[in-house]
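> Quick one: sequence and predicted model below, then my questions.
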Amino acid sequence: MKKHNFSAGPCILPQEVFQQASEAVLDFNGTGLSILEISHRSKEFVAVMKEARALALDLLGLSGKGYHAVFLQGGASMEFLRVPYNLMTVNGKAAYLDTGTWASGAIKEAKAFGDTVVVASSKPENYNHIPKSFEIPTDADYFHCTSNNTIYGTQMRQFPETNVPLVCDMSSDIFSRTLDFSKFDLIYAGAQKNMGPAGTTLVVIKEGLLNKTGRSIPNILNYQQHIDKESMYNTPPVFAVYTSLLTLKWLQNLGGIPAIEKVNEAKAALLYNEIDRNPLFKGTAATEDRSKMNATFLLENEAHAALFDNLWKNAGISGLNGHRSVGGYRASMYNALPLESVQVLVDAMKELERIA
């Protein structure tokens, strides 16, 4: 039976990427060596890293616009620390928007470096919406936000106009929709949603942003070191970077972000229309802030849970359970999830309505 993977992450990747990556595990580009054992200093892998960094910028529309792309380790959680280390000045200030668990984690790390101002928070409402009315201090070293919230199913539709550097954690929706990415001074994203397997993080940094803090930064945490060493300051996660390159090439061949955005819009519309139409279900996120990557919803009557769970599991669906802080269900519809899989879920929801 075909599996339909709605896991929030690590998540589904294109089948052709799995095939190419598996072949490289046995023999990478005819070298007679596995991608798992090839030297990261070899000309073959140096070419992979160079192409991955360049393609990431190209897909984001940032090529030739004064940005650097680096692939690092430690996940987005490491960037919670690295961002204030590299951007918050000694005795400085940073502004944060609190929209969920991961935003809260970033705020916690920043507080160790200086005055961390939370400009707005939706925590009192269990993060079911994106705050709209807030002011960013003009003397802040940067403003940090999280574009998509996997746990609570919310997504920022608009980003504030501000004169301070704009930093965004795009871990769960990068490469999924068209944006003017040149508005951002620093973007970071764990690979394991729309880009590759867990193990690497893409960081995109605008030139001129760094070396202004007045603090001494350990080399491994210093963005400038990683830029200067072209993501080779220490041994990079070779397989994760290579698989990310394959996924970015898959996206490029589809037509880039504009093409996948149309698919993502169709998937989200199909599922949210059923959530709103079907009297047995209800969404958990404010309608205007619903995520196109992670749809969160509940049963109106928990007595139907066992029956519905059997329906979607028997249909080959995997990874649909909601996060414990929200409950219910969470359908993660990342780039590689086909529209067919969403239709299978919708059919299961309709079947529950018919037999319940």
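Alright, I've got the coordinates. Numbering: from 1, shown residues only.
> Please count neighbours and contacts with C-alpha atoms only from this point.
Will do.
> ok now stretch 72-79, how far from the chain's centre?
Computed by Cα atoms, centre = their mean, to the nearest Å, the chain-centroid distance of stretch 72-79 equals 12 Å.
> Can you list the buried residues in it?
72-73, 75-79 (16 or more other Cα atoms under 10 Å).
> ok, structure two:
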Amino acid sequence: MKRAYNFNAGPTALPLAVLERAQKELTNFNNTGMSVMELSHRSKDYEDVHNRAKDLLKELMNIPDSYEVLFIQGGASLQFSMVPMNFLQSDKTAYYIETGAWSEKAIKEAKLFGKTNVIASSKEQNHNHIPKDYSLDHTAEDGAYLHITTNNTIFGTQWQDYPNSPIPLFADMSSDIMCKEIDVEKFSLIYAGAQKNLGPSGITVVIIKKDLLEQTPDNIPTMLKYNIHAKNNSLYNTPPTFAIYMLSLVLEWVKEQGGVKAIEETNRKKADFIYDAIDNSNGFYKGHAQEDSRSLMNITFTLRDEEITKKFLAEAKEKGFVGLGGHRSVGGCRASAYNSVPLESCTALASFMDEFRKANS
């Protein structure tokens, strides 16, 4: 069976090699006579999988020993609450830069726990860029943390350079973690739902400075304390064992590709093919994101009207392209070219876009 050209915004494509290995090991993992899904989370066989995933993440992202890697359930949406619950003290302010729907949700949750301040926003321009005109100098006076969303799936924008923050910098990297090399030490906390670049849904990776764990207050529920997860190696309760197993396989695949540097090189090629099809279309396709804010992961564009857009999507579906419909906030189309989306899928899409333009101009 031919594989679909999967451009879903998430959950999205997984490497075929990973799926085939999981299929092979599904009923008999490591000669246990059991699936990973059947193993005790306290067993040596599962413990090896769990720790392998942590070690690979540390290796591939160059995470220093001064950070803890946690596996938490609830998706990035739970992190919107856990972050202020753990770190927004009553005499402090949480600062946010608003760049899309997910940062808006994070701000909404933070307001439930304390004082927040949005110091920059792209909302008035329908989030078509990453704001640059803001000052962080005043945040040192009372700032608990500065929160950013590094990539915006709906609008197709991405931070190219991160703020030099005088207060701890927190980042939701759910849709672009490991798409390019970063300096982890610029951040005090990074979190990411797995279902875009790391594996299937069900697990959230949290990378957190160990000294932050000392700030966790006593008066919040046990399962919502970062230090509890850290003290128990993310095994305080039964973790999503199969999702973590799949995470470990995806990380092994990234290592086999040559690491994050090689993944970034491929991602840039993938994005270039599609952006070139937009830029060379004489306005037939119009990108939503400003050029200096364009995302490697989510490429958003519109056509001249709803009728031609529907025709584009219908013909694309006939040719095996999946997930190209744009979000209602932007309309048009969106191609999500996450790490596991093959280069061939992106070249095929660019070719289809050229063919469709020529046939419908």
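All right, it came through fine. Quick caveat: nothing in here was measured; it's all calculated off a predicted structure.
> Tell me how far whatever residue of structure 2 lines up with Lys193 of structure 1 lies from Asp133 of structure 2.
Using TM-score structural alignment as the criterion, Lys193 of structure 1 maps onto Lys196 of structure 2. Going from Lys196 of structure 2 to Asp133 of structure 2 by Cα to Cα, to the nearest Å gives 30 Å.
> Looking at those two now, which is surrounded by more residues?
The neighbour comparison of Lys196 of structure 2 against Asp133 (other Cα atoms under 10 Å) goes to Lys196, with 26 against 8.
> Can you classify the more buried one by secondary structure?
Under DSSP: H, G, I helix; E, B strand; the rest coil, Lys196 of structure 2 falls in the coil class.
> Quick check: the match of Lys193 of structure 1 vs Leu14 of structure 2, distance?
As judged by Cα to Cα, Lys196 of structure 2 and Leu14 of structure 2 stand 9 Å apart.
> Hmm, Val263 of structure 1 is touching Leu339, no?
Yes: in this structure, Val263 of structure 1 is within contact of Leu339 by Cα atoms under 8 Å, at 7.4 Å.
> can I assume Val119 of structure 1 sits in a strand?
Yes: counting by three-state DSSP, Val119 of structure 1 falls inside a strand.
> Check the mean deviation of the helix or strand hosting Leu55 of structure 1 from structure 2.
Assigned by DSSP states H and E, Leu55 of structure 1 falls within helix 43-59. Taking mean Cα distance after the TM-score superposition for structure 1, the mean distance separating helix 43-59 of structure 1 from the aligned residues in structure 2 is 1.0 Å.
> Over which residues of structure 2 does that helix lie when aligned?
With TM-score structural alignment as the criterion, helix 43-59 of structure 1 aligns to 44-60.
> neighbouring contacts of the helix or strand Arg21 of structure 2 falls within?
Per DSSP H and E: Arg21 of structure 2 is located in helix 16-25. For helix 16-25 of structure 2, the surrounding residues in contact (Cα atoms under 8 Å, 6 or more residues apart in numbering) are 35, 246, 249-250, 253.
> And for stretch 212-229 of structure 2?
Here stretch 212-229 of structure 2 makes contact (Cα under 8 Å, 6+ apart) with 70-72, 82, 85-87, 188, 235-236.
> Between its first and last residues, how far does that stretch reach?
End to end - Cα to Cα - stretch 212-229 of structure 2 spans 13 Å.
> Can you point out the buried residues in that stretch?
For stretch 212-229 of structure 2, a neighbour-count test (16+ other Cα under 10 Å) marks 212-213, 216-217, 224-229 as buried.
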